[in-house]
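In: The amino acid sequence is not available; the structure is as follows:
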């Protein structure tokens, strides 16, 4: 399985925990954009409001809209939306789902969502953290009136804290594996 498929699967694992009406347990269910729109509405209802949500047509595979609040992506390979909707391209869907992480780390309830990410399986956490790091390298605030530098700095600090937690968990896992090995040798 390629790195981009692992990314897509890990992000699908995380997104499957959102309680939205549209089916979203399998990556093919995400390709029409309806579930993604509902999840974005849940994450940041101020920006992805009900008016915006009503413009998302259900059961139409060629309609897809996505906005990332208050930021511009520079040098980030944007997903190929037609490849997602027409060919159910899992690699491109992974890139799209990665953009949702950008919304999460910039929304007002980011702490809640980050805590939920920290409850996922360690391998999934690691992939999600790496995806956030990659994305944050490409974020540039669009304007001081939309996203202030303190907000961007806070998101960066939050990301660093999450990265430290993942490293601590990985170290604990390695220590436990070593203990198990020692006990096996004793037995």
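Out: Arrived safely, thanks for sending. Because the structure is predicted, anything quoted here is derived from the model rather than measured.
In: From here on, just use CA atoms for contacts and neighbour counts.
Out: Noted.
In: Residue 100: how many residues sit nearby?
Out: Residues near residue 100, counting by other CA atoms under 10 Å, number 22.
In: Skipping adjacent residues, who's closest to it in space?
Out: Nearest non-adjacent residue to residue 100, counting by CA to CA, 6 or more residues apart in numbering: residue 40, 7.2 Å away.
In: okay, now the one to match up with it:
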């Protein structure tokens, strides 16, 4: 805490981490847990399932958002979803591989999944702005470029620029899940 003290829950968590018994999985700019972007699907998917549990839903392999014609199209993707969290796999850089992740509902992610930057359920624009986030009024999205978090959304789209401090964060994407496809 700010006063240099920790509560029993934090102390217990620190003990678990130090002992190597923590089940925490960290999502970050380049992957999730021990699975980095670029890891082939045959390795990445079983590893993510081992860390996050059985998925709720899978979708794919489907044609990417730009259709079948290169240079913007011609690749497929596969999505694996745990509640409000989705791992994206694509073949647009060659072989089928883990290529991005997306939060679609911050209040419904696996309980052991944490995000770099500390973003957690209940977060508001004021906390995100304090980390350096910017807002694009045209699209209605927030961006936290230092962590490569892009196309962020709010529970209720906020009026104005900047959004009200109380606007609640809903989701965002990283990697392939954070790209606006202008086909």
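Out: Now that the structure is in, tell me what you want to look at. Model, not experiment: these values are computed from the prediction.
In: Would you give the TM-score for this superposition?
Out: Once the chains are laid over each other, their TM-score by TM-score structural alignment, normalised by the length of the second structure reads 0.30; 95 aligned residues with a CA RMSD of 5.4 Å.
In: one step back: just checking, what packs against the host helix or strand of the residue nearest to residue 100 of the first structure?
Out: Following DSSP states H and E, one finds residue 40 of the first structure within helix 34-43. Judged by 3 or more CA pairs under 8 Å, 6 or more residues apart in numbering; DSSP states H and E, the packing partners of helix 34-43 of the first structure are helix 50-54, helix 90-104.
In: one step back: please report how far the residue nearest to residue 100 of the first structure lies from residue 153 of the first structure.
Out: Counting by CA to CA, to the nearest Å, the gap from residue 40 of the first structure to residue 153 of the first structure is 22 Å.
In: Show me which of the two is the more surrounded one.
Out: Between residue 40 of the first structure and residue 153, residue 40 has the larger neighbour count (other CA under 10 Å), namely 21 against 11.
In: Any buried residues in stretch 127-141 of the first structure, and which?
Out: Residues 127, 128, 129, 131, 132, 133, 135, 136, 139, 141 are the ones in stretch 127-141 of the first structure that count as buried (16 or more other CA atoms under 10 Å).
In: correct me, but the residue nearest to residue 100 of the first structure touches residue 101?
Out: No: using CA atoms under 8 Å, residue 40 of the first structure is not in contact with residue 101, being 10.0 Å away.
In: before we move on, back to that, go through the helices and strands packed on helix 34-43 of the first structure and pick out the most buried.
Out: Comparing these by mean neighbour count (mean count of other CA atoms under 10 Å), helix 90-104 ranks first with a mean of 22.
In: Now residue 47 of the second structure: which helix or strand?
Out: Per DSSP H and E: residue 47 of the second structure is located in helix 41-52.
In: okay, now the nearest residue to residue 93 of the first structure once chain neighbours are set aside: neighbour count?
Out: Counting by CA to CA, 6+ apart, the nearest residue to residue 93 of the first structure once its immediate chain neighbours are dropped is residue 84, at 5.9 Å. Residues lying near residue 84 of the first structure (other CA under 10 Å) number 25.
In: Which parts of the first structure are strands?
Out: Taking DSSP state E, the strands of the first structure run over residues 71-73, 139-141.
In: I'd like to know which of those lies nearest to residue 4 of the first structure.
Out: Minimum separation from residue 4 of the first structure across the strands of the first structure (CA to CA) falls at strand 71-73, 19.0 Å.
In: Who are the packing partners of the closest one?
Out: In terms of contacts (3+ CA pairs under 8 Å, 6+ apart), strand 71-73 of the first structure is packed against strand 139-141.
In: 10 Å - rerun?
Out: Strand 71-73 of the first structure is packed against helix 90-104, strand 139-141, with contacts defined by 3 or more CA pairs under 10 Å, 6 or more residues apart in numbering; DSSP states H and E.
In: Now do the longest one against helix 34-43, angle only.
Out: Pointing back at helix 90-104 of the first structure there. 10 degrees (axes from the mean of the first three to the mean of the last three CA atoms, to 10 degrees).
In: which other helices and strands contact helix 90-104 of the first structure?
Out: Secondary-structure packing of helix 90-104 of the first structure (3+ CA pairs under 10 Å, 6+ apart): helix 3-15, helix 34-43, strand 71-73, helix 81-87, helix 110-118, helix 122-136.
In: can you redo the ones you listed as JSON lines with distance to residue 93 of the first structure?
Out: Shown next, in JSON lines, are those (distance: least, CA to CA, whole Å):
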{"stretch": "helix 3-15", "distance to residue 93 of the first structure": "7"}
{"stretch": "helix 34-43", "distance to residue 93 of the first structure": "11"}
{"stretch": "strand 71-73", "distance to residue 93 of the first structure": "17"}
{"stretch": "helix 81-87", "distance to residue 93 of the first structure": "6"}
{"stretch": "helix 110-118", "distance to residue 93 of the first structure": "19"}
{"stretch": "helix 122-136", "distance to residue 93 of the first structure": "13"}
